[in-house]
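Participant: sequence and computational prediction follow.
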Amino acid sequence: MGSLAAVFVWWMLPLEPFFEEISGIFLAGVAGIYFSGRFSGYLGVRDPDVIVVDEFVGQFISLLWTEHDIIHGLTAFLFFRFLDIFKPGPIRWAERLPGGVGIMADDILAGCLAGVLTLELYRMMPA
C-alpha cells in the first residue's frame, strides 16, 4: 500500500525545508503521470493495482502541512484513505481523466483535501 509507505517515509525523514519537500513531490508526481500512463497502457488496464506511486504522492501531499508527529500523521492517513476509497465529487471526476493524469490526479486531489481537513480539524480543537 503506497499510502502507508508514504507515512513511514515521512516519519523517518528529517524535517526538510518546505521548498525541497514540494520539489520532491512535484518531481514524483510528474514521473508518476508519465510512467503510470505508459505502464497502464502496456498492461491494457486503466489503473492497475500494482501502481502505487499515485497513493504515495497523494498521501505525502496530505502530510506536507501537518505537524510532524504520529497523531497528525495518522489523522492525515485516515482522511486520505477515506477520500481515496469513496472518491467524493471532484476526486471521482479527476479519476476519469485519461492515462497517467487520471491515475495520479484523483490521489493528488484527495491528498490536498486530506491535508486541509487535517489542518482544520486540529485548528478547531482547543489547545
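Facilitator: Received it, and whenever you're ready, just let me know what you need. Numbers count the residues shown, from 1 in each chain.

Participant: make it CA atoms for all contacts and neighbour counts henceforth
Facilitator: Fine.

Participant: does D107 touch V57 like I think?
Facilitator: Yes - between D107 and V57 a contact is recorded at 7.4 Å, counting by CA atoms under 8 Å.

Participant: look at these two and report which has more neighbours.
Facilitator: Legend: neighbour count by other CA atoms under 10 Å for D107 and V57, higher for D107 (30 against 24).

Participant: that one and E95, how far apart?
Facilitator: Distance of D107 to E95, given as CA to CA, to the nearest Å: 8 Å.

Participant: do P17 as well
Facilitator: 31 Å.

Participant: let me see the contact set for the nearest residue to I61 once chain neighbours are set aside.
Facilitator: Leaving aside its sequence neighbours, I61 sits nearest to G111 (CA to CA, 6 or more residues apart in numbering; 5.2 Å). With contacts taken as CA atoms under 8 Å, 6 or more residues apart in numbering, G111 has the following neighbours: V57, G58, Q59, F60, I61, S62, F80.

Participant: also this one, for the comparison:
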Amino acid sequence: MEKQEVQQQENTQNQTPQEQAPDDFKTMVAFMLSTGLFVGKIPIAPGTIGTLVGIFPILIYWTRGGEYQLWNQIFITLAVFLIGIWASTVVVETFKDKDPEYVVIDEIAGYMVSMIGFYPSWQHLLIAFILFRIFDILKPPPIKMFEKLPSGLGVMADDIIAGIYTWIIMFILVKFFGI
C-alpha cells in the first residue's frame, strides 16, 4: 500500500496543476471554493472574472440586516476571507504552486472589502471594480510584500490590502465628491 501511495505522489509532482485532479473530498471542496466555483479555471483573465463573481455576494447580502447591515457586510467578508485562507492553503500545498492564477477567492474577498459600507449601486460597483483591479494588478507598496506571507494567507492578504486601498479611494469619492 505504501509503495502505491509513493508512486501516486511522484506522479502528482510531475504533473502541472492543470493536469492534477483533486483526489479527496477536502481537496475537491477547497479547489471548488478557491476557484470561485471553478470560474478561476476560465483561461482568459481569471482574476478579472473572479472579481466579477464578488458582485453576487455583494448584491445578495449588502442591503440585508437592517440596523446591522454594516456588521453583516463585515462578517460575510470575514467569512469569505477565512474560507479563502483555508481553501487556498489546501490548494497551494496540494498542487505545490505558491499563488496559482486559477485561485480567485482572494479577488472575491478583496472586492468585497472594497465595497464594505457602500450601497451596491452600479456606479459604486463599477468604480470599486476598476480601482480594485488596478491595485490588484499593479500592487503598489506595500501590497507586494503581503504576497510573501506563507501559503493561503499570502494568497489572500495582498488582495485584502488592494481592497483596503480601493475602500479608501471609494470613501473619498463618496464622502467628498458625492458619487
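Facilitator: Structure received. Note that the structure is a prediction, hence the values are computed from the model and not measured.

Participant: mind checking which of P17 and E95 of the first structure has more residues around it?
Facilitator: Set P17 of the first structure next to E95 and count neighbours by other CA under 10 Å: E95 wins out with 21 against 8.

Participant: the second structure: which residue goes with G73 of the first structure?
Facilitator: Alignment note: G73 of the first structure maps to L125 in the second structure; criterion TM-score structural alignment.

Participant: what about its match, helix or strand, and which?
Facilitator: Using DSSP states H and E, L125 of the second structure falls within helix 122-138.

Participant: and that helix, which residues are buried?
Facilitator: By 16 or more other CA atoms under 10 Å, the buried positions in helix 122-138 of the second structure come out as H124, L125, I127, A128, F129, L131, F132, R133, F135, D136.

Participant: check stretch 90-108 of the first structure too.
Facilitator: Residues of stretch 90-108 of the first structure classed as buried: 91-92, 94-95, 99-108 (neighbour count, 16+ other CA under 10 Å).

Participant: also stretch 9-21 of the first structure?
Facilitator: Using 16+ other CA under 10 Å as the test for burial, stretch 9-21 of the first structure gives W10.

Participant: what lines up with the residue nearest to I61 of the first structure in the second structure?
Facilitator: Matched to the second structure by TM-score structural alignment, G111 of the first structure sits across from G163.

Participant: same deal with F19 of the first structure?
Facilitator: In the second structure, F19 of the first structure lands on W71 (TM-score structural alignment).

Participant: hmm, who's touching the helix holding L125 of the second structure?
Facilitator: Contacts for helix 122-138 of the second structure (CA under 8 Å, 6+ apart): 48, 51-52, 55, 110-111, 114-115, 118, 158-159, 162-163, 165-167, 170, 179.

Participant: just the buried residues of those.
Facilitator: For these, a burial check counting by 16+ other CA under 10 Å picks out 48, 51-52, 55, 110-111, 114-115, 118, 158-159, 162-163, 165-167, 170.

Participant: please narrow those residues to those residing in strands.
Facilitator: Counted as lying in strands by DSSP state E, out of these, is not a single one.

Participant: neighbours around L27 of the first structure, how many?
Facilitator: The burial count for L27 of the first structure: 12, using other CA under 10 Å.

Participant: sec struct for it, please.
Facilitator: Per DSSP: H, G, I helix; E, B strand; the rest coil, the local secondary structure of L27 of the first structure is helix.
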